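1. please find the sequence and the predicted model below.
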Amino acid sequence: MTLESGKRPGGRSARVRDAVRQATLAELAEHGFGGLTVENVAERSGVHKTTVYRRWGNVEGLIADALELARDEPWPVPDTGSVEGDLREIVRLVRTGFGDPEAGPVAAAFVAAAMQSPDAARSLHDFLTARHEQSAEVVRRAVARGELPEGVDGHEVVRVAIAPVYYRLFVSHEPVTDDDADRAAAAALAAARAGVL
């Protein structure tokens, strides 16, 4: 195995990136996207402000990097034994994620950043694409078990299942109950079974 350009894996660069990412997430949790500043991230991370500006450029760069790192983290894809149970669990995971006192404000800040910054929007798109790919496994398993017809688009089933959660949280600003989550999963499953997706 050879290392490209003589750089060591990990080391100081990885520690700096991790410190800045953790500081970015903490700042987002406390202040939201509107309150995120390079100066506060630098102070919280212990990384000099000029280093943060040079490497990340601005708050959009900080958001993009945090999402890039999160994109490759594993997500707990459910395996309940049925596509109905799996879809219900996926939607509930999204719902509870936004309701979590620590992770929720960060996730909401990522969505807010995407509405205000094209770079953040691209990063959020890439993050969600990776999550949909992981989650689409429940649809692939369902097709293999004969629960869904061949050719069903797993990504689209996941999108349709979680879309009502995002609508309620970010458009109509309504609470999302377990019943709402279950109804969204059932609607996506009905569409998939009907061959619409």
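-> Alright, I've got the coordinates.
2. please make it C-alpha for all contacts and neighbour counts, starting now.
-> OK.
3. which parts of the chain are helices?
-> Assigned by DSSP state H, the chain shows helices spanning 11-31, 38-45, 49-56, 59-71, 83-99, 103-116, 118-135, 137-145, 154-170, 178-193.
4. among those helices, which comes closest to Val77?
-> Among those, helix 118-135 comes nearest to Val77, with 5.8 Å by Cα to Cα.
5. name the helices or strands packed onto that closest one?
-> In terms of contacts (3 or more Cα pairs under 8 Å, 6 or more residues apart in numbering; DSSP states H and E), helix 118-135 is packed against helix 59-71, helix 103-116, helix 154-170.
6. buried stuff in that helix?
-> Neighbour-count burial for helix 118-135 flags Ala120, Ala121, Ser123, Leu124, Asp126, Phe127, Ala130, Arg131, His132, Gln134, Ser135 (criterion: 16 or more other Cα atoms under 10 Å).
7. Throw those into CSV and include distance to Val20, thanks.
-> Output for those, formatted as CSV (distance: Cα to Cα, whole Å):
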residue, distance to Val20
Ala120, 17
Ala121, 20
Ser123, 17
Leu124, 18
Asp126, 20
Phe127, 19
Ala130, 23
Arg131, 23
His132, 27
Gln134, 27
Ser135, 29
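8. circling back: pipe the helices and strands packed on helix 118-135 into TSV and attach mean neighbour count and distance to His31 per row.
-> Formatted as TSV, those follow (neighbours: other Cα atoms under 10 Å; distance: least, Cα to Cα, whole Å):
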stretch	mean neighbour count	distance to His31
helix 59-71	20	13
helix 103-116	19	9
helix 154-170	19	18
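9. put this next to the previous one:
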Amino acid sequence: MELAGVPSGRAPTVGRGGRMRAAVLEAAIAELAESGYAALTVENVAQRAGVHKTTIYRNWKDADGLIAQALAAHFAADVPIPDTGAVATDLRELARSLVATMTTPTGMALLKAVLSDAVRLPQVAEIKRALFDDRFRRAAPVIARAVERGELPKGTDPVELLKALAAPVYFRLVCSGEPVGRATADRAADAALAAARAGVL
């Protein structure tokens, strides 16, 4: 990734420590969303964060390490897991949450990174695996409760059901470019539920 000269008009400084690190990580996500992985530079991140580029190099080995940590920090936040008392509404809430997350600038930045040369970075590949593993683990109780209530067949695989729910959303985001909204989420949830009830999953 090419490093360009420091742009003029750097933002006001943000100090040191945790505040500085948060500002840099937030700036890295914003740059990734705006410019993409290939065009991201440490200088532009520094300008956006209000720090000197040497501050970044003192805290991160390189731009790739910075990107990896920025993505990890952003997606480490807890995702609310619904418990509405019915699997149909639980799955719709899960699908709507996925759509809401992935259609934000940060969500699109993650997709851009995963679809770009950044995916070759071991750190980014590991973040992607950990992200999906974490989401599946958090959402698995939704499926377990539905099985206990008799709404889904015994032996329903939570991970396969959740993959079936997410697949139509990611297809539109990554492949077809069709609009993604609440209707997309609801259709994906209904299709996954129908497959699970039919014993396919």
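-> Sure thing, it's come through. If you're wondering where the values come from, they're calculated on a predicted model, not measured in any experiment.
10. TM-score for the pair, please.
-> Once superposed, chain against chain, the TM-score is 0.80 (TM-score structural alignment, normalised by the length of structure 1); 182 aligned residues with a Cα RMSD of 2.2 Å.
11. before we move on, back to that, redo the helices and strands packed on helix 118-135 of structure 1 as CSV? Include distance to Phe33 of structure 1.
-> Converted to CSV, these look like this (distance: least, Cα to Cα, whole Å):
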stretch, distance to Phe33 of structure 1
helix 59-71, 9
helix 103-116, 5
helix 154-170, 14
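12. any idea which of these gets closest to Ile90 of structure 1?
-> Nearest to Ile90 of structure 1, of these and by Cα to Cα, is helix 154-170 at 7.9 Å.
13. residue range for stretch 159-166 of structure 1 in structure 2?
-> The alignment of stretch 159-166 of structure 1 onto structure 2 (TM-score structural alignment) spans residues 163-170.
14. wait, what's in contact with Pro158 of structure 2?
-> Phe136, Ala140, Ile143, Ala144 (Cα atoms under 8 Å, 6 or more residues apart in numbering).
15. what does the second one correspond to in structure 1?
-> Right, Ala140 of structure 2. Checking TM-score structural alignment: Ala140 of structure 2 goes with Ala136.
16. do you know how far that match is from Glu150 of structure 1?
-> 14 Å (Cα to Cα, to the nearest Å).
17. who has more neighbours out of these two?
-> Ala136 (21 against 12; other Cα atoms under 10 Å).
18. picking up where we left off before, once aligned to structure 1, how far is the match of stretch 159-166 of structure 1 on average?
-> Stretch 163-170 of structure 2, aligned to structure 1 and superposed, deviates on average by 0.9 Å (mean Cα distance after the TM-score superposition for structure 1).
19. who touches that stretch?
-> By Cα under 8 Å, 6+ apart, stretch 163-170 of structure 2 touches Leu91, Ala95, Leu98, Val99, Val180, Thr184, Ala185, Ala188, Ala189, Ala191, Ala192.
20. I figured Gly36 of structure 2 hits Lys112, correct?
-> Yes: at 6.5 Å, Gly36 of structure 2 counts as touching Lys112 under the criterion of Cα atoms under 8 Å.
21. how about the contacts made by Asp126 of structure 1?
-> Asp126 of structure 1 makes contact with Glu68, Arg71 under the criterion Cα under 8 Å, 6+ apart.
22. that one -> structure 2?
-> By TM-score structural alignment, Asp126 of structure 1 lines up with Ala130 in structure 2.
23. again, but for Pro78 of structure 1
-> Aligned by TM-score structural alignment, Pro78 of structure 1 pairs with Pro82 of structure 2.
24. ok, the closest residue to its match other than its chain neighbours - contacts?
-> Of all residues not flanking Pro82 of structure 2 in the chain, Asp90 sits nearest, at 5.4 Å (Cα to Cα, 6 or more residues apart in numbering). Going by Cα under 8 Å, 6+ apart, Asp90 of structure 2 touches Pro82, Asp83, Thr84, Val142.
25. also Thr96 of structure 1?
-> Thr96 of structure 1 neighbours (Cα under 8 Å, 6+ apart): none.
26. now it: how far from Asp180 of structure 1?
-> For Thr96 of structure 1, the distance to Asp180 of structure 1 - Cα to Cα - is 12 Å.
27. hmm, back to that, could I get the contacts of Pro158 of structure 2 as JSON lines with distance to Pro122 of structure 2?
-> Output for these, formatted as JSON lines (distance: Cα to Cα, whole Å):
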{"residue": "Phe136", "distance to Pro122 of structure 2": "21"}
{"residue": "Ala140", "distance to Pro122 of structure 2": "27"}
{"residue": "Ile143", "distance to Pro122 of structure 2": "32"}
{"residue": "Ala144", "distance to Pro122 of structure 2": "33"}
